[in-house]
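> No letters, just coordinates:
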């Protein structure tokens, strides 16, 4: 019996020993699937562009009115097109995650459908969580700080293109930054990282997180701290995930410590017997 279109859409690559042409055909098929979802998402974004616009304007400070300026005749329509494309990208990301993993999964060994669905769900939820965190907690503070900087000397004339470019890149950056646990999940499953390695380089990771937060957020300390702190917490969560997903290293380390302890205990008993307890 022929498979349904949905099953064909979600089907991972089954052939581990495909030829180059077959690999390219598989890649083309998955790119087409992602592109179709993106087009549908962009059409959806175009239909509801006014709602998307209002949603992105909500975090702006009260000093800004409900409209944005434009300096070119074509700016309004191109801004709406960019909003539609941005909406399509947000809708497409879970499908992109799945199709990318389904393509590379056979090359790294059989991971199983449960692992694949768990990974895609985790990656999608983390991305949405990062975007929501940036939108509801960090963005209002950042906008108030930046737009309200020294109003006695500066008065804002903010164009739609500049404002929406800043907002969309800001939120996408938060979504990507929150993917650390999902990346750790994959790395631990493939044996590339483990909890002991991550604990060893914890201090280095904290410094890297601070640098990432400084680059992603605007030039104010509040936004930087509000991203750096969750990144550190996500790193600790990643250590926990690595220990659960790849426990073999932890067990080997514990066995080595136990063996070393037994050797020290045997040496102590031998010294005790040789010296007669002295």
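Cool, got the structure. Everything numeric here is computed off the predicted structure, so don't read it as measured data.

> When you work out contacts or count neighbours from here on, use the C-alpha atoms and nothing else.
Fine.

> dump the residue contacts of the residue nearest to the spatial centre of the chain.
Residue closest to the average C-alpha location in the chain (CA atoms, centre = their mean): residue 179, at 2.2 Å. Residue 179 makes contact with 123, 126, 127 under the criterion CA atoms under 8 Å, 6 or more residues apart in numbering.

> now the residues you listed as CSV including secondary structure?
Shown next, in CSV, are these (DSSP: H, G, I helix; E, B strand; the rest coil):
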residue, secondary structure
123, helix
126, helix
127, helix
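
> Columns distance to residue 114 and neighbour count on top of those, output as TSV?
Converted to TSV, the contacts of residue 179 look like this (distance: CA to CA, whole Å; neighbours: other CA atoms under 10 Å):
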residue	distance to residue 114	neighbour count
123	14	25
126	18	21
127	20	26
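
> From residue 195, how far off is the closest residue to residue 57 other than its chain neighbours?
The shortest distance from residue 57 to any residue other than its chain neighbours is 7.4 Å, reached at residue 66 (CA to CA, 6 or more residues apart in numbering). Separation of residue 66 from residue 195 (CA to CA, to the nearest Å) stands at 49 Å.

> Compare neighbour counts for the two and give me the winner.
residue 195 (22 against 10; other CA atoms under 10 Å).

> okay, pairing it with this:
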């Protein structure tokens, strides 16, 4: 939108479409880059949490050896993944490319969103929104890393070690593993955007820190439900997801309190200016 210029409804729609087209182009470019490097990405990133030398397992086993004298996590030497459908590998390659494209382009997507809404903001709000826009993609990145390094490895570990009979041969479907990967990693990335929702709802007067404190117990129950949805529903993975979400909720309360004070201060200044 052009600053200082009144635009019609269809003008806004046209401007929004331009931002969306540029965002889509950014995702496509990043997805193509990921697609050209998909073999390395699949071997080192996608299937990384299925190997004993994964960073999370190395850290856990390091402390386990210091405290207990032995490794706590030892995965099978071979993670047997099978392809059941003819074009399954191609479909997974496309899914991983698109997912990687969205993650890689996310800072640019947020910047395009800010470019669309910033002309409608006051100069002071625009200055403050620069920090907020950077905060959005940083939170998303933290959520992605939390899902990848903290939750996914333990979910895989539980799935590999849990047995009801030694006579069962473990063969894992490629599509099922892909779904698990996307569900946990992308799910955590999206959930970590919750403080941004809190910021905006507090700014417009819908939410207050007092409300969030009052219904903290209800929020804990909801967080456990969300953790169960994101993870494969085993207790260990669910708790590993719930802990950072609980910390995120407490952080959101502090953000709501900070925003609420700013809103109240602004209202007081506006009332004084009218007198």
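Everything's here; your move. Bear in mind the structure is a predicted one, so any value in this text is a computation, not a measurement.

> still on that earlier bit, what's the residue nearest to the centre of structure 1 aligned with over in structure 2?
Counting by TM-score structural alignment, residue 179 of structure 1 lines up with residue 193 in structure 2.

> Specify the local secondary structure of the residue nearest to residue 57 of structure 1.
Under three-state DSSP, residue 66 of structure 1 falls in the coil class.

> Which parts of structure 1 are helices?
For structure 1, the helices defined by DSSP state H cover 5-10, 20-47, 49-57, 75-104, 113-133, 139-147, 160-177, 180-189, 195-200, 202-216, 221-245, 247-275.

> Identify the residue range in structure 2 corresponding to the second one.
The reference is to helix 20-47 of structure 1. By TM-score structural alignment, helix 20-47 of structure 1 lines up with residues 9-36 in structure 2.

> Tell me the gap between that stretch and the middle of its chain.
Relative to its chain's centre, stretch 9-36 of structure 2 lies at 20 Å (CA atoms, centre = their mean, to the nearest Å).

> How many neighbouring residues does the closest residue to residue 16 of structure 2 other than its chain neighbours have?
In space, and not counting its chain neighbours, residue 16 of structure 2 is closest to residue 116: 6.8 Å by CA to CA, 6+ apart. Number of residues near residue 116 of structure 2 (other CA under 10 Å) recorded here: 18.

> ok, now which ones touch residue 38 of structure 2?
Residue 38 of structure 2 neighbours (CA under 8 Å, 6+ apart): 93, 96, 97.

> got those as JSON lines, with neighbour count and distance to residue 226 of structure 2 columns?
Converted to JSON lines, the contacts of residue 38 of structure 2 look like this (neighbours: other CA atoms under 10 Å; distance: CA to CA, whole Å):
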{"residue": "93", "neighbour count": "18", "distance to residue 226 of structure 2": "28"}
{"residue": "96", "neighbour count": "22", "distance to residue 226 of structure 2": "24"}
{"residue": "97", "neighbour count": "24", "distance to residue 226 of structure 2": "26"}
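
> in structure 1, which of these remain in contact?
Cross-checking the contacts of residue 38 of structure 2 against structure 1 gives 93, 96, 97 as conserved contacts, using both residues aligned by TM-score structural alignment, their matches' CA atoms under 8 Å.

> what sits against the equivalent of residue 112 of structure 2 over in structure 1?
In structure 1, the residue paired with residue 112 of structure 2 according to TM-score structural alignment is residue 99. Contact analysis of residue 99 of structure 1 by CA under 8 Å, 6+ apart lists 10, 12, 30, 34.

> which of those show up in structure 2 as well?
Retained in structure 2 (both residues aligned by TM-score structural alignment, their matches' CA under 8 Å) from the contacts of residue 99 of structure 1: 30, 34.

> Give the buried subset of the contacts of residue 99 of structure 1 as a ChimeraX selection command.
Per 16 or more other CA atoms under 10 Å, the buried members of the contacts of residue 99 of structure 1 correspond to this ChimeraX selection:
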select :12,30,34
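
> how near is residue 25 of structure 2 to residue 98 of structure 2?
12 Å.

> Cheers, nothing more for now.
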